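1. Below is the sequence, then the predicted model.
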Amino acid sequence: MATAPKLVAQRTFYKRPLPPSCIAFTSKEGKRLFAKALAEDNLESYFLLAPQMILNSFEVDPQRKWKGGWRWYDQDMLDCCRPLTAVETDGLTLPEFACLARCNGLRATVTSPLLDSSGSAAQRAEGIAKFRDDLRAVSKGRGTMALSYSRKTLGQTGDGHFSPVGAFCEEDDMVLILDVARFKYPSYWIPVELAYDSMLPIDKATGQPRGYVVLEVAGAEPGSLNAPLSLTSVTLNKSSWASLHSSLSRLLLSTSKSTPDVSSLLLTLLSHLSALPTSPLSARPTASSALPPLLDSFSLTPLASLVPFASSPDPNSTLLHTLFILALLSPRSQLSALVPSPLLSSLQTLADQSLEHLPQLREEVDSATRQLGALGECCRSEESNGAACGCAGPPGQQDPIARVE
């Protein structure tokens, strides 16, 4: 009689048991805490986040298509700050997480539980008090919060991880973590002080503690269904932007004073951008039919008449570079301070005249300006913590959140 073959051992997993430090959201005790938080009016974050990811919960219009005609965020759109392939392999740091939020129209306020050399109890108490205040604010509907924390501190497997906060039960001093890796751990309640302590372990990628980000819609109104589709995107990441910013700074310092007019300034910058291996501003795949007509209209403007796009082997690329220069030298850009005021004023006047009847292209310039600002802020944040932008650690040593441990 034949015997059944032995089952081959499989290295696969379905969920992990929650450690004693965590109270399952669906348990009797978890439901009791939920009812208390509801009575305290501390569940606004939960109702905001339960149906979807943070960007979609804020009703931020991604200004690009997801599937069919629908505009909706998914993880494949989060390509600012670092390439998606790198994120999938190495994860994100806290500054990079904030950068992604800012690139997509949110205001991001980062708080790290920095300790002094003595690690004093007074400083810890002060940090926890601020953490409670921020938890109370977001749980009552003033933005939402995402934690960057160490799973090890909670007694879970793995280490660095991001998850949003769903609720705050003040009476029991408990916080609800909506774990984004539901295949591994469900949502759970933990003590506020334990949540704070889980942010203290050093992130190997930055050499600093982790922390939390409070996210809010940057404008007064959320995204509108009438908002235009974004046709272009900045292809830089924080490292390549830092390199380009440095080379452009040197170029402007060496040539601005000897540059007689706007045309000369544009030609100098266009030559520099054209020599890059990849265009810093490119058309989205979904914009293949919509962008060229707009660029044709742009080619007839006073500003475009100053650049040799017609003789270029790729006229549309030259026009996109021109739009990118407007983002580079916007009033919010550090680079604009390196251009003599009369020259900068003339460029701005020409830009206003040229884009007055092309609101879609003005939106593209504003979007590129916002992305460059987010990249720069990410770099400054890392450098202020002693890490060179783009060099926070060799490949494979950054905090793994995409490949959740």
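-> Right, received. Where do you want to start?
2. use CA for all of it now, contacts and neighbours both
-> Will do.
3. and residue 296, what does it touch?
-> By C-alpha atoms under 8 Å, 6 or more residues apart in numbering, the contact set of residue 296 is empty.
4. Point me to the helix or strand that includes it.
-> Element membership of residue 296 [criterion: DSSP states H and E] is helix 291-298.
5. Which SSE is immediately downstream of that helix?
-> Immediately after helix 291-298, counting by DSSP H and E, sits helix 315-328.
6. can you give me the angle the helix or strand just after that following helix makes with helix 315-328?
-> The element immediately downstream of helix 315-328 (helix or strand, assigned by DSSP H and E) is helix 341-355. Note on geometry: by axes from the mean of the first three to the mean of the last three C-alpha atoms, to 10 degrees, helix 341-355 and helix 315-328 are set 130 degrees apart in direction.
7. Give the buried residues for helix 341-355.
-> 343, 344, 347, 348, 350, 351, 354, 355 (16 or more other C-alpha atoms under 10 Å).
8. For the helix holding residue 296, buried residues please.
-> 291, 295, 298.
9. Could you quantify the relative orientation of it and helix 341-355 as an angle?
-> Put simply, helix 291-298 runs at 120 degrees to helix 341-355, going by the same axes, to 10 degrees.
10. ok, second structure coming up, stack it against the first:
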Amino acid sequence: MKMAMAGLYKRVLPSPPAVDFASSDGKQLFIEAIQNGTMEGFYKLISYFQTQSEPAYCGLASLSMVLNALAIDPGRKWKGPWRWFDESMLDCCEPLEKVKEKGISFGKLVCLAHCAGAKVQAFRTNQSSLDDFRKFVVRCSTSDDCHIISSYHRATFKQTGTGHFSPIGGYHAGRDMALILDVARFKYPPHWVPLRLLWEAMESVDEATRQCRGFLLISRPHRDPGLLYTLSCKHESWVKVAKYLMDDVPNLVKTDDVKDVHKVLSVVFSSLPSHFGEFIKWIAEVRRREDGGQNLSLEENGRLSLKVL
């Protein structure tokens, strides 16, 4: 006879207020939402749905899931030759060890989304309204070009735990319910919740920051191609370069009796760390050598065209 191991195997989803996605009622909500056209964002998200790899990685898992769903190229390798967003790569705004221990704040997740190359609109509940939130949910549920990550407190839904991040996968207009694709899949399955109750869960104050929670509207950026080079904090050397710029440069400027711009530039560029060259990552020719010239992005093709002109 197999003995049960110590630990926890899932939690029973409190219902109500939530409705299990896989239940009869949950399936009916799904079908009706599809028929009403408010599940368009679901398909891309479900294609990249993942489980957070650490108990405190809900924000990182939610963000990497959304970034992959939006087909944003991280510009750096994940494993082997593959470029792919993974929780382990979202470290430019907060050390992973710190996130693993304490989780991540709303503001730092916004920073990470920007750092990863996404277009981000962040709204705390004291800066928005339920009606505005509903409009954004409808917008992202009727298209696949934007997604919403909600920051909320689980206790509002009678769930165990405290603050949590998860993407919103769809909306049922008739019953005013949102589908939460909970990235803690080892704990709770995807579930429908009343939108008004989700708003209340986001209105709670994060004890660590003393600020209201809220939601992130994330989409692909629309940028014109650069004429020269683009520096990206998504490259592996960003952390070291940031340390140089924030810690080393101020000390160098102080010790070298800098009095004018020329002296500042001389000090900065003569003291560049050896790995600084690696930081200049977004050069189309570099990508072309790496990929054989077959998979240039629209941005890179635009940059090449401008260079030829």
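-> Great, that's in hand. Being a predicted model, the structure only gives us computed values, none of them experimental.
11. I'd like the buried residues of helix 291-298 of structure 1 as CSV, with distance to residue 321 of structure 1 appended.
-> Compiled in CSV, the buried residues of helix 291-298 of structure 1 are given as follows (distance: C-alpha to C-alpha, whole Å):
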residue, distance to residue 321 of structure 1
291, 14
295, 11
298, 12
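12. Can you tell me which of those is closest to residue 320 of structure 1?
-> Closest approach between the buried residues of helix 291-298 of structure 1 and residue 320 of structure 1, by C-alpha to C-alpha: residue 295, at 8.0 Å.
13. wait, isn't the closest one in contact with residue 321?
-> No: counting by C-alpha atoms under 8 Å, residue 295 of structure 1 does not reach residue 321; the two are 11.4 Å apart.
14. before we move on, the earlier item: closest one of the buried residues of helix 341-355 of structure 1 to residue 133 of structure 1?
-> For the buried residues of helix 341-355 of structure 1, the nearest to residue 133 of structure 1 is residue 348 (43.1 Å; C-alpha to C-alpha).
15. can you tell me how far the residue minimising distance to the centre of structure 2 sits from residue 148 of structure 2?
-> By C-alpha atoms, centre = their mean, structure 2 has its centre lying nearest to residue 63, at 2.4 Å. Separation of residue 63 of structure 2 from residue 148 of structure 2 (C-alpha to C-alpha, to the nearest Å): 10 Å.
16. for residue 283 of structure 2, same thing?
-> Distance from residue 283 of structure 2 to residue 148 of structure 2, by C-alpha to C-alpha: 31 Å.
17. Mind checking which of these two has more residues around it?
-> More neighbours surround residue 148 than the other of residue 283 of structure 2 and residue 148, with 28 against 16 (other C-alpha atoms under 10 Å).
18. from the middle of its chain, how far away would stretch 80-96 of structure 1 be?
-> Offset of stretch 80-96 of structure 1 from its chain centre (C-alpha atoms, centre = their mean, to the nearest Å): 10 Å.
19. okay, it sits on what stretch of structure 2?
-> Aligned by TM-score structural alignment, stretch 80-96 of structure 1 falls on residues 92-108 of structure 2.
20. tell me which residues of the matching stretch are tucked away?
-> 92, 93, 94, 96, 99, 103, 104, 105, 106.
21. One more: stretch 246-253 of structure 2?
-> Neighbour count says stretch 246-253 of structure 2 has 249, 253 buried, by 16+ other C-alpha under 10 Å.
22. okay, stretch 30-42 of structure 1 sits on what stretch of structure 2?
-> Taking TM-score structural alignment, stretch 30-42 of structure 1 hits residues 26-38 over in structure 2.
23. residue in structure 1 matching residue 170 of structure 2?
-> Under TM-score structural alignment, residue 170 of structure 2 pairs with residue 167 in structure 1.
24. does its match really touch residue 187, like I thought?
-> No: with contact defined as C-alpha under 8 Å, residue 167 of structure 1 does not count as touching residue 187 (11.0 Å).
25. In terms of neighbours, single out the busier of those two.
-> residue 167 (30 against 21).
26. Any figure for the gap between residue 12 of structure 2 and residue 69 of structure 2?
-> Taking C-alpha to C-alpha, one finds residue 12 of structure 2 at 29 Å from residue 69 of structure 2.
27. Then residue 248 of structure 2?
-> 38 Å.
28. Quick one: residues contacting the match of residue 170 of structure 2.
-> 34, 37, 42, 43, 44, 45, 46, 135, 139, 175, 176, 177.
29. now the helix holding residue 296 of structure 1: which residue numbers in structure 2?
-> Taking TM-score structural alignment, helix 291-298 of structure 1 hits no residues over in structure 2.
30. who are the neighbours in contact with the aligned residue in structure 1 for residue 201 of structure 2?
-> Alignment note (TM-score structural alignment): residue 201 of structure 2 maps to residue 198 of structure 1. Contact analysis of residue 198 of structure 1 by C-alpha under 8 Å, 6+ apart lists 149, 150, 151, 152, 153, 154.
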